[in-house]
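Participant: Quick one: sequence and predicted model below, then my questions.
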Amino acid sequence: MPRIRSVADSAGLHRRSVLAVTGAVALSAGVGYALRPDGEAVAADAATDEAVRASSRQAPAAPLAPYTRGTTLEGVSVPRGGSGYRRLEEGPGWGRVIRGELAAARSGRDDRRTTLAAFVHLTDLHVLDVQHPLRLEYLRSTDVRAWRPQEALTVHGAVALVERINALRGAPVTGSPLHFAMTTGDNTDNNTRTELDWFLKVFSGGRVTPNSGDPRHYEGVQNSGLRQYWQPDTAVRDADKQLGFPHLDGFLAAAVREVNSPGLNLPWYSTVGNHDTMPLGCYASHGDSHLAELAVGGRKLMEIPAAEAKKLQQAIKKATDPRGVQYGEFLKTHARAMRPVTPDEARAPFTPTEYLKAHLDPAHRGFGPVGHGYTAANLDAGTQYYAFRVSDDVIGISLDTTDPGGHYTGSLGTAQLRWLERTLRTNKDSRAIVFSHHTSESMSNTHRDPARPDERRHDGRELLELLGRHRNVVAWVNGHLHRNAVTPHTGPAGSFWEISTASHIDFPHLARVIELVDNEDGTLSLFTTLIESAAPSRTDHDDLTQTGLAALYRELSSNAPDARTDLGGTPQDRNTELLLKA
C-alpha cells in the first residue's frame, strides 16, 4: 500500500499544510474561516457550540489509509437486462485514470505525498416542490425530457447522498479527513421558499415534509389522470407505463411523507445557481406581482398542445424573454385551462437577500460554518460571492455566475471579476480552488443586471483568461451541465483543471471527492473520486420507506424516457489523478 505522508509524520512540519489533517477538527466544530481583504484568516464564529464540538469528526491517527468503501472505485449501479424498463444492480467499479496533459507523472510520488485539502463536491440537487403551480411540466408534450418520473423523490435522494458522505471515514486516496463539502448551486429547482427550507434541513439536519398545498395529500401532474405523466397509483395506461414503469399503490402518499435527515457531519459551503436565483431558473421576474400571485395561488397549468409547448421552450432556450413578460402573458391566456390546487404562501419566490438570510439563520447552522460561506458583509453589499480559508496552504473562492438579467446561462459582473483578481493576487502564496455553478462553456449570457445597468458582464472565456494569469489557481470546480467532465486549461502564468460534476437529479446521481496533494517532486495531484448515494442499487417495489424511495429515485431516473446516457462522462472524467506543476 502506498504510504501517504500526513503532517503528523513529518519531522519538518510546515505551517502551510497543518490543517490538512488537523483542520477537520476545528472546522467540523463549526468554526468557519473567512478571508479579510488582506488575506488573513479570521474565525467567522468564535462561540462554538460544545455539543457540536463533541460530535465533530476527529482526525485519525497516522498513518492514514485510503478509504474506498462506498465509492465508485468499488462498485457502480448499472441497469440489468436488455431493453425496456430495467432494474439496477451493483456492477464493477470504475478504475482511476492518470491524466498528464499539464504535468508528467513522476515515479515514487505515491510515497512522498502531503495532503493539502480533501473535500466533497455536490451540485445540481434540484430539491423540488413538485406541486408548485409555476412548474413547466407541460412542456413534456413537445419534449419528453421536460418532466422526469423521479422528481417527487429529490428530497429522499438528497438525504441518501448526505448519508453516504457521512459514512466516508476518510478520503479515497490519502485517507485524509474530509475537511468540508461544497454544493455548487441549483440546490433548489424553482426559487421557492418550500424548496429552500427543505434543502437547508437536508444539509444541516432535520425533518422535512416534501409536501405543499394540501397537507393531507399530493396535488399535481402525477394524480391528474393525464397520460403524458407517469400515474403510479392508478390503473391509467399512461405513456410511461407503456414503457414498463410500474404501478405502485401508495407511491404518492409515501413521497410526501416526512423524511428525516441526519445533516452533514462536516462543515459545508454553498454556491448559488440560476435555479436558486430565478423562478424556473431562467426568468428575472422578481417584483412581477402576477407571477408571484400564481406561485402561491390556487391554479396550476398541467397541459398545453405540443405546438404551443415547443414555441415556449424555444423562447426560453433563445433567451428572447429574460424578464418573463411574455411568459406571464402566456399564462394569462391559459388561465381557463388551469386546474384547482390548494394555495400555499410558502411557495412564494425568495429574493437573493432572503437566500442569504436563510443560510445565516442559526436554525440551519448544522456543522457550520455560520452562513455556510455567506456573511453579514454579503448582506450589506448585496453580493453572493466570497472566499474562505481551506487550510494554511489553500483558499476556496465561491463565485456567483448567475445573471440577474435573466436566462439560465451565466456570466460575471465587472465588480466581481475585479474582486476575484484582487483575492487571487492577495493570496498568491496559497493554492486556490475556485467554485461556481456555471462551467466555462455555459457562461455565455451577457444580459445587463437590472440593478447595475451600466456594469459590463463577462463570459467564460474572460474568466478562463483571468484564472490563467494566476499561477496559484489549481482547479475550477463547477456543475450546471449535469455531466462529468474534466478539462485542462493553460494560461500565461500557469495551468489548472476544470472539474465539472454530474447532477444529483439525473442518472447516474453522483457527487465527487476531491483531494489536493503535494507530490514533493515539483508536481501536484488532484484526485477525483465519484460517489453514489447510500441507497441500495437494487429496489423492492413494495418498499416505500425512506430508504426504499431513495433507491427507487435512482431506478426511475435510469429509466426516464429519452434520458441522456452520457452524463457519467468518459473514464477520463470520472475517477482520476490530475497532475499539475507545483
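Facilitator: On my side now, so go ahead.
Participant: contacts and neighbour counts: CA atoms only from here.
Facilitator: Fine.
Participant: which parts of the helix or strand in which Gly157 is found are buried?
Facilitator: Secondary-structure assignment from DSSP states H and E places Gly157 in helix 154-167. Across helix 154-167, burial judged by 16 or more other C-alpha atoms under 10 Å covers 154-166.
Participant: list the helices and strands the helix or strand that comes right after that helix packs on?
Facilitator: Per DSSP H and E, the first helix or strand lying C-terminal to helix 154-167 is strand 180-184. Under the contact definition 3 or more C-alpha pairs under 8 Å, 6 or more residues apart in numbering; DSSP states H and E, strand 180-184 sits against helix 19-28, strand 114-122, strand 268-271.
Participant: For the longest one, enumerate the helices and strands it packs against.
Facilitator: Spelled out, that is helix 19-28. So helix 19-28, by 3+ C-alpha pairs under 8 Å, 6+ apart, packs with strand 114-122, strand 180-184, strand 386-391.
Participant: And here is the other one:
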Amino acid sequence: MAGMTQIPTNRRHFLLTSGAAVAGTGAALALPGRRSSSAAPGAGHARTLPRTAPARPAVRRAAPHGVTTLDTAARLVGSSGYRRLTSGPGWPLVVRGELAAASTGRQDRRTPLACFVQFTDLHVVDVQSPLRSEFLRAGSPGSWRAQEALSVAGSVSLVEQANALGGGPHTGRPPAFVMSTGDNIDNHSMVELEWFLTLMSGGRITPNTGDPASFEGVQNSGLPLYWHPDDGLRDQDKKRGLPQIPGYLEAAMRPVTSPGLRMPWFSTPGNHDDLPGGCLTPQDPTLTEYITGARKLFSVPDTDVAAFKKVLDSGDDPKSTVLKDILARNAGRARTVTPDERRRMATPHEYLRAHLNPAFAGAGPVGHGYTDNHLDGDRMYYSFPVAEGVVGISIDTTYRSGHYEGSLGTEQLQWLERTLAAHSSRHYDADGRLVRNAGADDAHILVFSHHHSPSMTRRPDAARADERRHDGEEVIALLSRFPNVVAWINGHSHINRITPHAHPTAARSFWEVNTASHVDYPQHARVIELVDNHDGTLSLFTTLIESAAPHHTDFDDLSAVGLASLYRELSYNAPGLAGMTGAVHEGLAGTAADRNTELLVRRA
C-alpha cells in the first residue's frame, strides 16, 4: 500500500483467536486511590491519495465541543523498551476531494444535518473464561493482550468522553446517539453481554467471574509466558519493560460504576458477539460445557499451538474439532478454576432479548435498534432515523456457524436493497438503468456494519446452508446503485482507514469509514458530522476521540481513571508494536487522511 507501512496480515487472526480477538472522574471504582510500587486488516483496498488533501493545522470549529484529537492526541515517548505516553499536539483536518471537489466559501454557507458518535470493537472481556486460548501466545506473542483485564475501566472512560462532547467540533450540534459497530463483547458470553449493556446504559459492574475473592486467569499462573503485574516473576513481558504493579489484579476485579451514555445508543453485531472467541462453533455441547466448567488450560505443547493456529488462520475447521481435540488431549494439564454458569454462551435469541430488557434501556431506545419483531428469526438488521432527512441502516455481517470473516445472506441483501429503494427517489438497477420511485422519501443514507468490505467473503455459512452468501464487493456494487448513499461505516479491522468508492457516475459514489478498535492500539472512536454545503456537495466530517483518561499514566494510581490511562498505555506497548517504528504505529492509527477528515461527496 503506497504511503503506508505494511502491517502483518495475520495480526488480526492471532488476536481474535485468543479470545483477545481476534479527564472524567465519574466512573466510581471502590479503590484506595494510591499504593506503593516497586515498578521499575488486515489488508484493505489499494488507495489513491486525495487530490485535495491539505493538512490544515488551524481548524474552524463550532463551540462548545469536548476534547478530540483535533486538540490533542497521545504521543509516545522514547524509542525502545516500555514506551510511556504523554499529551501531544492534535492531528490536523485533512480535506479529501476524491469524490467531489471542495469549493471555496462552503464553510460560511453549510447547514448541519446530523452528528453522532461511533464506538467499535470494545471487546468487553471476561479474562478468566476457561474457553479463552491464551496459550496461543507461545506461537506468537501478540496473541494475548496484557491490557485486556482493564477493558471495563477503559470503556467506562470512553463513555465519559462521549458524554463530555457538548457538540460536534465542526457543527456544534450535540451528538444525537452512539452507534456501536460490533465486537461489543469478546467471548460471546452472557456475563460479558450484561457488562456491555450496563456499561452503555449505566450501572455497577464487577468485572470478575469464578472465585469472587481471587483471580484465576493467566496473569498469576506462574507461567513466564504471561505478564504477572503483581509479583516479581521475570516473565517475558517484564523483560520487555512492562512494570510490576502490586495490587493490579485486585484493582482490575473491583466494581466500576458506569454513568451510562446520556444520549441514545444503537447496537450492531460483530463476530465476537455471535461466536465464542469470535470464530468458534457456537452452542457446541463440548465447548458449552467447558466455558462454564471447572477446568482451564493455561499452556499446551507447541505442536498443539501450531495446529490450532493453522486452522484458525485458514478458517477450515467450522466444527472446532481441532480445539476440542486439544482440550481432550491436554485434560491432565488443565488447572482447576471456579465454575461459573454466568459464562454460558448467549444464543442470538438471548442476545436480542437482553437488548430489549427495559433494565438496559438507558437513554434509549428500548432495544437499541432491535424490536420484538426481530425475535422472529433472530434477525439483527434494521433501519432507523439518524436525523431529519438522514436514515441509518444497520446490517448483520456475521457468520453464525463459526468464522471471523463476514458476509451477507441473500435474504438480507434483498432487504437492504428494498430499504435503500424506500428512501431513494431514483436509483440504478443492476444493469445500470435509471429507476424512478416517486413515492420514496428521498434521504441521505448511512450504512453501518461490523465487518469492512475487505473482510467479507462468499464462504458458505453452515448455520444457513441453503442461503447464498455475498461478499464486500457485492455490497459495494449495491450501495453504488443509490446516489444518496453517503457512507458505509464499520470496524473489525482494528485499523483506521477511509476508502473512497468511486463510480464512473460521480453522483453514485460513497465513502467507507473504517474505525480502529477501543481494545487495541490506538483505542479510538469517532465523532461523525454530516453537513450540506449548498453547492451540490455534502461534507462528512470524521473526528477521532480517545477516552477521557489522561495520557500520562501513574503506576501508583489504581483509581478508575488511573486504570483507564494504564489500559491505553499498555495497548501502545503490545508485543510486535513496542519495538516498531513510529511509521508502523501510524499505520495502525491510519495516515492523516484516515483520521480527522472532511469527506466530500456529491449531493444526490
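Facilitator: Yep, that arrived. What you see is a predicted model; the values in this text were computed from it and never measured.
Participant: Give me the nearest residue to the equivalent of Arg471 of structure 1 over in structure 2, chain neighbours excluded.
Facilitator: The equivalent of Arg471 of structure 1 in structure 2 is Pro483 (alignment by TM-score structural alignment). The shortest distance from Pro483 of structure 2 to any non-neighbouring residue, by C-alpha to C-alpha, 6 or more residues apart in numbering, is to Arg508 (4.3 Å).
Participant: hmm, back to that, with distance to Ile531 of structure 1 added, can I get the buried residues of helix 154-167 of structure 1 in TSV?
Facilitator: Below are those laid out as TSV (distance: C-alpha to C-alpha, whole Å):
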residue	distance to Ile531 of structure 1
Thr154	17
Val155	18
His156	16
Gly157	13
Ala158	13
Val159	14
Ala160	11
Leu161	9
Val162	11
Glu163	11
Arg164	8
Ile165	8
Asn166	12
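Participant: The residue nearest to Pro483 of structure 2 contacts Leu478, correct?
Facilitator: No - using C-alpha atoms under 8 Å, Arg508 of structure 2 is not in contact with Leu478, being 10.4 Å away.
Participant: ok, these two, which is more surrounded?
Facilitator: Comparing Arg508 of structure 2 with Leu478 by other C-alpha atoms under 10 Å, the one with more neighbours is Arg508, at 24 against 18.
Participant: what does that one align to in structure 1?
Facilitator: Match for Arg508 of structure 2 (TM-score structural alignment): Gly494.
Participant: From Val473 of structure 1, how far off is that match?
Facilitator: Using C-alpha to C-alpha, to the nearest Å, we find Gly494 of structure 1 at a distance of 8 Å from Val473 of structure 1.
Participant: Equivalent analysis for Leu417 of structure 1, please.
Facilitator: 15 Å.
Participant: same thing with Arg418 of structure 1?
Facilitator: 16 Å.
Participant: The two: who's more crowded?
Facilitator: Val473 (23 against 12).
Participant: Would you check that the more buried one makes contact with Ser495?
Facilitator: Yes - the pair Val473 of structure 1 and Ser495 qualifies as a contact (C-alpha under 8 Å) at a distance of 7.5 Å.
Participant: Remind me which helix or strand Thr286 of structure 2 belongs to.
Facilitator: Counting by DSSP H and E, Thr286 of structure 2 is found in helix 285-291.
Participant: ok, now Pro246 of structure 2?
Facilitator: Counting by DSSP H and E, Pro246 of structure 2 is part of no helix or strand.
Participant: Can you find the partner of it in structure 1?
Facilitator: Per TM-score structural alignment, Pro246 of structure 2 is aligned with Asp249.
Participant: residue range for stretch 574-581 of structure 1 in structure 2?
Facilitator: Counting by TM-score structural alignment, stretch 574-581 of structure 1 sits on residues 595-602 of structure 2.
Participant: Let me fix that, I meant to ask about stretch 103-118 of structure 1.
Facilitator: Under TM-score structural alignment, the match for stretch 103-118 of structure 1 is residues 100-115.
Participant: got the contact list for Leu99 of structure 2?
Facilitator: Contacts for Leu99 of structure 2 (C-alpha atoms under 8 Å, 6 or more residues apart in numbering) come out as Pro500, Ala502, Ala506, Ser509, Phe510, Leu600, Val601, Arg602.
Participant: List the contacts of the residue nearest the centre of structure 1.
Facilitator: For structure 1, Thr123 is the residue whose C-alpha lies nearest the centre (C-alpha atoms, centre = their mean; 1.6 Å). Contact partners of Thr123 of structure 1, counting by C-alpha under 8 Å, 6+ apart, are 183-187, 437, 478-480, 501-504, 511.
Participant: Pick the one among these closest to Pro279 of structure 1.
Facilitator: Asp186 (11.5 Å; C-alpha to C-alpha).
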